[in-house]
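**Q** What follows is a predicted protein model with its sequence.
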Amino acid sequence: MKVAFVFCSAIVAVLASGRNVSISTSSTNKGGVYAPGDLMFEDTFDRFDLSVWQHEITMSGGGNWEFQVYSNTRFNSYTRDGILYLMPTLTNDRWGENFVETGTLSLLGGAPADECTNPAYYGCERSGAGGNIINPAMSARIRTVNSFSFKYGKVEVRAKIPAGDWLWPAIWMLPRHNSYGTWPASGEIDIMESRGNKRLFNLQGVNIGTEQISYTSHYGPYFPYNGYANAHYETQAPPDQGYDTAFHVYAVEWTDTYIRHLLDGVVVGTTTPPPGGFWELGGFPNDVHNPWTGADNPRMAPFDQEFYILLNVAVGGTNGFFPDDVQPPKPWRNDAGNAFAEFWAARNAWHPTWAGENAAMQIDYVRITAV
């Protein structure tokens, strides 16, 4: 069964009758009144409903100079037997041998639904020439920005993360409107982030690949101020039992007083801002303007506005999510002048680890209930 949007008219009827009822603080862009626990959104992926999920179409790299092209193709995003697959592939597999070194890729043509969604960082058109290459991988990033957003609720996503070197799967949330300014002033909630490497160790010997999941809220007055370190949690799977080996339920419980992360129903961490809100929690300098002054809910701002859901699999990047000092070494450095080319030159080492649909993030359902 698939239900995209749910309007709780039963609660309205109860209210009209004068009976006492617990009213939720949750709300959606669809309107309606909810009681705690009411279903507000659900997709069980019996089919790929493109009226619910909008594709991002860009080469911009997500602000992290990631190595993928995001597009709307059934090579990279599709459903089968009630599972959504977000599948990374090689750009050459789509456009032909040597395309990344010699071709030109334009995302500017076609119907509006296939038009480039982010022109930043040369995101709509690139050419391979003079040592520069086109993004060597293709993947998918989908979102509900035009179809569904909500304020306060419990999000549950049953998913299996991909296995494949340098893959970066994420389940997350962004504000529908940047009410307090550009990132991170209006916030970001990462329900799940991971790395696709089966074996990737930091300097402490911890496997930060498929055996680690991170959960983070990003907030701050403007970049580079970001208080995420005070709202960041991690879980570690037993050796050789990474999160790529089975489905897990990744959840966030977002209320008007706290943000709580859960894995398979077990609390991972809770961020409860102090009386001064996320401004106080972040410990930002006194001479920096607080963009959340006068917010609807000053204690929870910027997390007091409607957010929408995103699902994606990125590849690489130079923002440090894949650190330089890992073992085995990664084939590019974050300060490299041409990280794309360094990554692509090492494809014989990393591409064999993308083993068919094991390299796809697989999503069983997305469910959002009122709190």
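**A** Alright, I've got the coordinates. Predicted model, so just to flag it, every value in this text is computed and none were measured. Numbers count the residues shown, from 1 in each chain.
**Q** CA only for contacts and neighbour counts going forward, please
**A** OK.
**Q** For F343, which residues are in contact?
**A** By C-alpha atoms under 8 Å, 6 or more residues apart in numbering, the contact list for F343 reads 331-332.
**Q** gap between D93 and G187?
**A** 36 Å (C-alpha to C-alpha, to the nearest Å).
**Q** Is W350 in a helix, a strand, or coil?
**A** helix (DSSP: H, G, I helix; E, B strand; the rest coil).
**Q** Helix or strand: which one has the closest residue to it other than its chain neighbours?
**A** Ranked by C-alpha to C-alpha, 6 or more residues apart in numbering and with sequence neighbours excluded, the top spatial neighbour of W350 is D165, at 5.6 Å. Assignment of secondary structure by DSSP states H and E places D165 within no helix or strand.
**Q** Specify which residue of D93 and G187 has the higher count of neighbours.
**A** Higher neighbour count among D93 and G187: G187, with 27 against 13, using other C-alpha atoms under 10 Å.
**Q** nearest residue to the more buried one other than its sequence neighbours?
**A** Y219 (4.8 Å).
**Q** Break down the stretch 201-350 of the chain into its helices, ranges please.
**A** 277-282, 339-345, 347-350 (DSSP state H, counting those that start in this stretch).
**Q** just how off-centre is the helix or strand just after the shortest one within its chain?
**A** Next helix or strand after helix 347-350 toward the C-terminus (DSSP H and E): strand 361-369. If you compare the mean C-alpha spot of strand 361-369 with that of the full chain, they lie 13 Å apart, counting by C-alpha atoms, centre = their mean, to the nearest Å.
**Q** Check it against this one:
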Amino acid sequence: MTSEPPASVKTSDGSLVEKPWREGPSAAELAKTPFIKRVFTRKRISRVIPHLLALVGLGLGVLQCVLTYIDVSTERMDRQPLCLVMEEDFSGGEDAVFGSGPGGSGGSFWREVNMDGFGNGEFEMSTASSKNSYIKDGILYLAPTLTEDEIGRDNVFGNNGPYIYNITGCTFNETAADGGLIDDPQGSGGKVFDYAGYYAACSATGNNTAGTVVNPVQSARISTLMNAQSGSGNGSTKYGRVEIRAKMPTGDWLWPALWMLPVNNTYGPWPRSGEIDIVESRGNGLAYTARGANYVQGALNWGPSPQLNGVSKSYSWWSDKRVPFSKDFHTYALEWTTSFIRIYVDTRLHTLLEYRFDEPFFEKGDFPETIVNASTGQVQALQDPWVDPETGSPKESAKGRWASPFDQDFYLIMNVAVGGVNGWFPDGQGNKPWFDGGADAMRSFAEAQSEWYPTWPENPDDRAMAIDYVKMWRHCDGN
């Protein structure tokens, strides 16, 4: 291999031609060159640009950090002093937790007893039985069981003739609005007792001929409603923090929830007065195509009517790709101020929902201007349920923040539902054995017991939602 330069760089007499870019100008030549030309040579520019870009990037990064710090410290963190409202670690017996007074009063929580599906067409009945809500080694368990274990499968379906099941200790009168009184359907202008609502909540009939069944599952739904309504200040909060350490249940079509409802429906019936879902999940396995047990979701429900619920604008979730939330305990937290609601699991880095009260909810909802009155069939203007009655303008909770309807006291509910027809389990997903629009949805679910029941752990402790502790605070100044 020769070291001679190629002929193309030699002159005709054989002398080498110097490459003009090999060497720069001499010091004497530079001294005669104007300053601008000396500084902005192509070579020097190529050296300066990377350093300049690095400095710009560093400056923008510092600016972003400063702005984020200001935003977090002033707008996205709750700096108000907190006062403890409730703390329950389930170290006492059932009487301490559920009370021993009339209707289960006197404890931290109250067992709701109902079988009307709670507005979602759920397939379970909630009971006051220690089979479904019990304490073991300082842990509260909310466990679903089969109704046939109590009354037999034939009676669930009414195979031997109609079988009427009246639930013991029905709490319809305590939970129904106005104690169960409704406007007289005969138009007298007075109030009458809602017997249809009472029978739906407290009784069911298994009738094979009619195709009806007794709710095939028994479960638990407990709340702080009684304490919240007592005026003791225990069991509800408005602006503060709620923290629950819990382990989700496992099993197909189980629907665990930790959530809150208003103590008083200040703005009207659901969802006008709001609902805060701290966490909801599904017991279906990781292969379930509609977010199974490795997902947890937080949401806010609000709107001028059930058909105009703005929840689609205020929900989100957190997921673990490989591990279900039934594998271990996690801490679910709600932070609530006049400016925002934040829901997260274990750490703020795992935020389920962060929702700011930066404009009136009625404007956020982008609702239609008119609706059809369900009673009269007449078209009427849609009214904003959250306006200030004195001014007719959006109600400002504080400092130009519009929190209504989330500016009232809310109480806590913890329950394990099963199935339902409100869409939480979408049709066509995961071999779902019923259709939400079917008149026989509950019966279809019950008939498919051989498909879903084997997915429920044999030990009730393992299929239950387990709660280690519940803590609730409110801002000490009430704002």
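**A** Cool, got the structure. Model, not experiment: these values are computed from the prediction.
**Q** who are the neighbours in contact with the counterpart of the residue nearest to W350 of structure 1 in structure 2?
**A** Using TM-score structural alignment as the criterion, the counterpart of D165 of structure 1 in structure 2 is D252. Residues in contact with D252 of structure 2, defined by C-alpha under 8 Å, 6+ apart, are 282-285, 452-453, 455-456.
**Q** By neighbour count, which of the residues you listed wins?
**A** Neighbour-wise, the contacts of D252 of structure 2 (other C-alpha under 10 Å) top out at R282, 33 neighbours.
**Q** now for that one: what does it line up with in structure 1?
**A** Counting by TM-score structural alignment, the partner of R282 of structure 2 is R195.
**Q** so that match is in which element?
**A** R195 of structure 1 belongs to no helix or strand when elements are defined using DSSP H and E.
**Q** Provide the aligned range in structure 2 for stretch 305-314 of structure 1.
**A** Under TM-score structural alignment, the match for stretch 305-314 of structure 1 is residues 408-417.
**Q** quick one: the strands in the stretch 101-250 of structure 1?
**A** Shown for the stretch 101-250 of structure 1, the strands assigned by DSSP state E, counting those that start in this stretch span residues 104-106, 125-127, 137-139, 141-143, 150-151, 153-160, 167-175, 188-193, 212-218, 232-236, 248-254.
**Q** can these go into a markdown table with extra columns for mean neighbour count and distance to L15 of structure 1?
**A** As requested, the strands of the stretch 101-250 of structure 1 are arranged in a markdown table below (neighbours: other C-alpha atoms under 10 Å; distance: least, C-alpha to C-alpha, whole Å):
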| stretch | mean neighbour count | distance to L15 of structure 1 |
| --- | --- | --- |
| strand 104-106 | 16 | 54 |
| strand 125-127 | 17 | 54 |
| strand 137-139 | 25 | 47 |
| strand 141-143 | 23 | 33 |
| strand 150-151 | 22 | 21 |
| strand 153-160 | 23 | 21 |
| strand 167-175 | 24 | 30 |
| strand 188-193 | 23 | 33 |
| strand 212-218 | 23 | 35 |
| strand 232-236 | 16 | 40 |
| strand 248-254 | 23 | 25 |
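**Q** Alignment lookup: F361 of structure 2 to structure 1.
**A** Checking TM-score structural alignment: F361 of structure 2 goes with F278.
**Q** thinking again about what came up before, with distance to Q229 of structure 2 added, can I get the contacts of D252 of structure 2 in JSON lines?
**A** Below are the contacts of D252 of structure 2 laid out as JSON lines (distance: C-alpha to C-alpha, whole Å):
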{"residue": "R282", "distance to Q229 of structure 2": "31"}
{"residue": "G283", "distance to Q229 of structure 2": "32"}
{"residue": "N284", "distance to Q229 of structure 2": "36"}
{"residue": "G285", "distance to Q229 of structure 2": "38"}
{"residue": "W452", "distance to Q229 of structure 2": "39"}
{"residue": "Y453", "distance to Q229 of structure 2": "38"}
{"residue": "T455", "distance to Q229 of structure 2": "39"}
{"residue": "W456", "distance to Q229 of structure 2": "36"}
